Structure formats: structure tokens, C-alpha cells
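Undergrad: Give me a model of this one.
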Amino acid sequence: MKYKRVLLKLSGEALMGDKLFGIDNNRIAEYAAEIKKLYQNVELAIVIGGGNIFRGVQAEKGGMDRTQGDYMGMLATMINSMALQAALEKEDIKTRLVSAIEMREIAEPFIKRRAVRHLEKGRVVIFGAGTGNPYFTTDSAAALRAIEMQADVILKGTRVDGIYTADPEKDPDATKYDTITFDEAYNKGLSIMDMTAFTLCKENDVPIIVFNMNTKGNLEKVVNGEKIGTLVANK
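TA: Model prediction:
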């Protein structure tokens, strides 16, 4: 494997599969099978969004206090994290669910040294509840945890196979970047992660690979160093 320790970022919407809301059991089982291919060959941490259940931004638009909405979104990420944990354990993968908000009955509190030790012992560590703070997205949580865990790379699993000059689902003339620097991506206004997460990765020299998680075998290929998706790095 090219990378020894990686952080996989999954969107909540990715777990919907063909559904309009919630969790598609078939999709989450597919993800667990893909992760199993890496198990015991790479130290893997995972951060999942909660957009398939609830978003803090959507609450604010409906007149709810943004802080309250963001905490509700954090709980949504915990539901997704628990679902993924169950799917992974069904594949005989040892896991630990770590929450940024204390939920002693279902998850460990985040303690950096303990989380690193879990990775060193070969357990898949799932980080739930974002950063534990309102106004921060799960992209920011992924960047923060990757830095804290000293991950070699962030793998951002999406439904498209990389970063394009425009939305490939809307513009048939959009062309794909194989590699791009953080500065180039910023100057071109490309949407990869929110600005907080993007800046954290740039300043701490953590590369990001955007790839299609829904294509079987892609996750393993990316970790092996094959040119799948788009690499974003300082140079």
C-alpha cells in the first residue's frame, strides 16, 4: 500500500443509495465490503456526514437557531456512524466509534492518544459528531482528525470520479484534473471542501484525493497509489 494511514471522508448523501432519504442497507454493505479489502493492510479512520438525515443549514433556513440545528446534524452523523460500524462488524472488522460529543453508552469520547492507539492496533476508527462544535462541517472534522491522526492522505469518496473544470453532471464539456494544487483549486473557485477544511489541509500539507467511491475496487486502487480520481496537494 502506498499510504500507511488514511482518513476516508464519506458524505451522508452517499449512504442514501437510490433512496431519497435515510440509509440504503445495500449501499452501506457495499462500502463495508470495499473497506474490508484494506483491513489489516492500512490504518483507516473514517468521517461521515449527516446530510441524508439532517443538515444544520437546512434548519437555519426554516427559522431554527443555527447552533441547535448543527447539534442535530451532529446526532445525524452518529446515526450514520453507528450504521457503518454495524456493517463493518458484520464483515468481522474490528472497529471503534469515537464521538466529539460525550455519548458514553454508544461511543468513546475523543482522546487523541487513544484514537491513535486504536489505529496502531489495526482497528477501523469512525469519528462521529463532527468537531463537536456548531458552524463547522464534517469536511472540517475530516481535515482536523486527519491532521491529529497524522494521516498520510484524505480520501474524499464521492459519486463522481474526480474534480472537473465544471459540474460533469451538468456540463458535458467539463474536463477532469488528474492533479491540481491547493492554490490552483482556490483560484479557479473549485468546490472540493469547505474553506476551513481546505485551508487546514493546505497549511498542514495533507493531500486530498477525490474519487468515485461507488465504483467497486476504487478505494483499494487509490490506497495502492493507482491514478484514480484527482489529487489535490501543495505541489
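Undergrad: Going by C-alpha atoms from here, please, whenever you check contacts or count neighbours.
TA: OK.
Undergrad: Just the endpoints, please. Distance across stretch 36-52?
TA: According to Cα to Cα, to the nearest Å, stretch 36-52 extends 24 Å from its N-terminal end residue to its C-terminal end residue.
Undergrad: in it, what's buried?
TA: When neighbours are counted by 16 or more other Cα atoms under 10 Å, the buried residues of stretch 36-52 are found to be 36, 38-39, 42-52.
Undergrad: Among the residues you listed, name the ones in helices.
TA: Members of those lying in helices (criterion: DSSP state H): residue 36.
Undergrad: Proceed likewise with the subsequent sequence, for comparison:
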Amino acid sequence: MDDPKPKYNRILLKLSGEALMGPRDYGVDPDTVRGIAVQIKQVHEMGVQVAVVVGGGNIFRGVSVAAAGMVRATADYMGMLATVMNSLSLQDALEKQELPARVMSAFDMRQVAETYTRPRAMHHLKSGRIVIFGAGTGNPFFTTDTAAALRSVEIGADIIMKATKVDGIYTADPVTDSTARQIRHTTHMNVLEKQLKVMDATAISLCMDNKMPILVFNLTEPGNIIKAVLGEEIGTLVEDQC
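TA: This next block holds a predicted model:
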């Protein structure tokens, strides 16, 4: 029997900082990161080019700290540094799987990461390396979701795969509302109009303008990254037409 063929040639995987915590209350759980790295390796072995954007909420969440009194811009810069820490953790896990990986930072910190340029990122992807984008967009007041949308368009990704702790988008919070139902397919405009909790409005608008599909799926289910790449019907797909 022939091996299954991936549906996508180049993906951008968006991981929240919380996704790296596993069962912990904060920080990085090595077993969880190792499991993510193993799945990325399997996808990479299918010939898929993989870029990753990692959040920093497991270490530092800027918005909540800003609300407590810190200057928002300062809090956001601290959050960007947290994303670089997470990126280095993922890079280490990938390299232990014998996968070449590069961390590219949105601002200059050459001792720990390459400074992001689109040509260099494209070179790494085409050379078979995993590229991990750290430090968000490099600007305060923008989330890592917006960074994922921006980088996905820049590198010409086929799709953004947003890995979360829930199995897609719901009409309401399924934890607090027993009537909430899962949405399998929707459009960017519908997400904006109904204020569905997928990504912030800036990220969704950028994806809509550039016809970038978004798949929201459950990372905690083993093998879901592979299923997503193969085009199996999991999670919720947000696309220009549905």
C-alpha cells in the first residue's frame, strides 16, 4: 500500500505557549515538547516544509500584566522574549530528533537566534530545515496570532494550523455552555462578524485579505498534526469559501 500523501506542501504551525506546559502550571514540560517534535518529524519525513510560531503565555503574558499596571509596550517586549525561550526549547527537542531547526527572531539577538529575513527563512525551508519564528512581529501591541498570520503570508504557506487544547471552534465556550456546538467549516468573515474566539481580529483580517486558510485543532490528541497535514477532517477549517 502506498504511503498517504500530504494535502499541504508548506505549513505554518501555530503553538500557544500553554501548549508546551503539558500538565504543568507554567513553564515547559519536556515530555510534551518531545511529543510535538516527534509529530513534526513525521510530517517533515512526508516532504512537508514546516514553519512554527510559538507563543509565550506559559512564561509571561503581557496583556494580563499590562492590565495590572505595567506599561503595555514593556509587557509585550517581555512576552516576545518569552516566545524566544520557547522557540529555543522546541529547537532543542527537534534537534534531539535529528531534525535541523533554526530559530529566527523578529529583532536582533544574534547570540541565540538568527535575525529574521524572508529570503533566509525561505532558504532554510527549501533546504529541509524547520524554521521557528520567535519574538512575534517584533512590535508591541501585536499578538503571536498576528505574527503567525504575517509569517504565513510572507513564506507562502498553504495553511495556518493552530494547535489548541480544544477540538475546534464552538458557538460558545463548551466548558461553561452545555448548548455549545462545534463548527466544522466557516469563513473568515463569519469569524469576524460573530467574534468567534479563533485569533484576534488583526490576524483574521490579514488571513482573509490573503485568502490564507486556518485549521484549528486539538494538539493534545496524539497524531493530530499528522492527521491535519493529511487533510483528514479534524477540528475547524476557516477558509475564504466553505
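Undergrad: Need the TM-score between these chains.
TA: The TM-score (TM-score structural alignment, normalised by the length of the first structure) is 0.98; 235 aligned residues with a Cα RMSD of 0.9 Å.
Undergrad: mind checking what residue 141 of the first structure lines up with in the second structure?
TA: Alignment of residue 141 of the first structure against the second structure is given by TM-score structural alignment, with residue 147 as its counterpart.
Undergrad: So that match belongs to a helix, correct?
TA: Yes - note on residue 147 of the second structure: a helix contains this position according to DSSP: H, G, I helix; E, B strand; the rest coil.
Undergrad: What number of neighbouring residues does whichever residue in the first structure pairs up with residue 93 of the second structure come out with?
TA: In the first structure, residue 93 of the second structure lines up with residue 87, judged by TM-score structural alignment. For residue 87 of the first structure, the count of nearby residues is 20 (other Cα atoms under 10 Å).
Undergrad: SS state for residue 87 of the first structure?
TA: When classified by three-state DSSP, residue 87 of the first structure comes out as helix.
Undergrad: Please identify which helix or strand holds the residue nearest the centre of the first structure.
TA: The geometric centre of the first structure, computed from its C-alpha atoms, lies nearest to residue 9 (Cα atoms, centre = their mean), at 1.0 Å. Assignment of secondary structure by DSSP states H and E places residue 9 of the first structure within strand 5-10.
Undergrad: That strand vs the second structure, average distance?
TA: Once the two models are superposed, strand 5-10 of the first structure sits on average 0.3 Å from its counterpart in the second structure (mean Cα distance after the TM-score superposition for the first structure).
Undergrad: Can you give me the stretch of the second structure that that strand aligns onto?
TA: Residues 10-15 of the second structure are where strand 5-10 of the first structure lands when matched by TM-score structural alignment.
Undergrad: which residues in the second structure form helices?
TA: Counting by DSSP H, the second structure has these helices, from start to end: 30-45, 62-67, 72-96, 118-126, 144-155, 188-193, 201-209, 224-230.
Undergrad: Reformat these as a markdown table; add distance to residue 174 of the second structure.
TA: Putting the helices of the second structure into a markdown table (distance: least, Cα to Cα, whole Å) gives the following:
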| stretch | distance to residue 174 of the second structure |
| --- | --- |
| helix 30-45 | 24 |
| helix 62-67 | 23 |
| helix 72-96 | 28 |
| helix 118-126 | 37 |
| helix 144-155 | 22 |
| helix 188-193 | 17 |
| helix 201-209 | 21 |
| helix 224-230 | 20 |
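Undergrad: Of these, which is nearest residue 216 of the second structure?
TA: Nearest to residue 216 of the second structure among those is helix 224-230; the distance by Cα to Cα comes to 9.5 Å.
Undergrad: how close does the closest one sit to the first structure?
TA: Average distance, helix 224-230 of the second structure versus aligned residues of the first structure after superposition (mean Cα distance after the TM-score superposition for the first structure): 0.7 Å.
Undergrad: counterpart of that helix in the first structure, which residues?
TA: When helix 224-230 of the second structure is aligned against the first structure using TM-score structural alignment, it corresponds to residues 218-224.
Undergrad: same question, stretch 102-112 of the second structure
TA: Going by TM-score structural alignment: stretch 102-112 of the second structure matches residues 96-106.
Undergrad: Can you get me the start-to-end distance on the matching stretch?
TA: The first-to-last residue distance of stretch 96-106 of the first structure comes to 10 Å (Cα to Cα).
Undergrad: Just the residues contacting that stretch, thanks.
TA: 78, 81-82, 85, 107-110, 115, 118, 123-132 (Cα atoms under 8 Å, 6 or more residues apart in numbering).
Undergrad: My guess is the match of residue 141 of the first structure contacts residue 134. True?
TA: No - counting by Cα atoms under 8 Å, residue 147 of the second structure sits too far from residue 134 to count as a contact (9.1 Å).
Undergrad: okay, these two: which has more neighbours?
TA: For residue 147 of the second structure against residue 134, the residue with the higher neighbour count under other Cα under 10 Å is residue 134, and the figures read 32 against 24.
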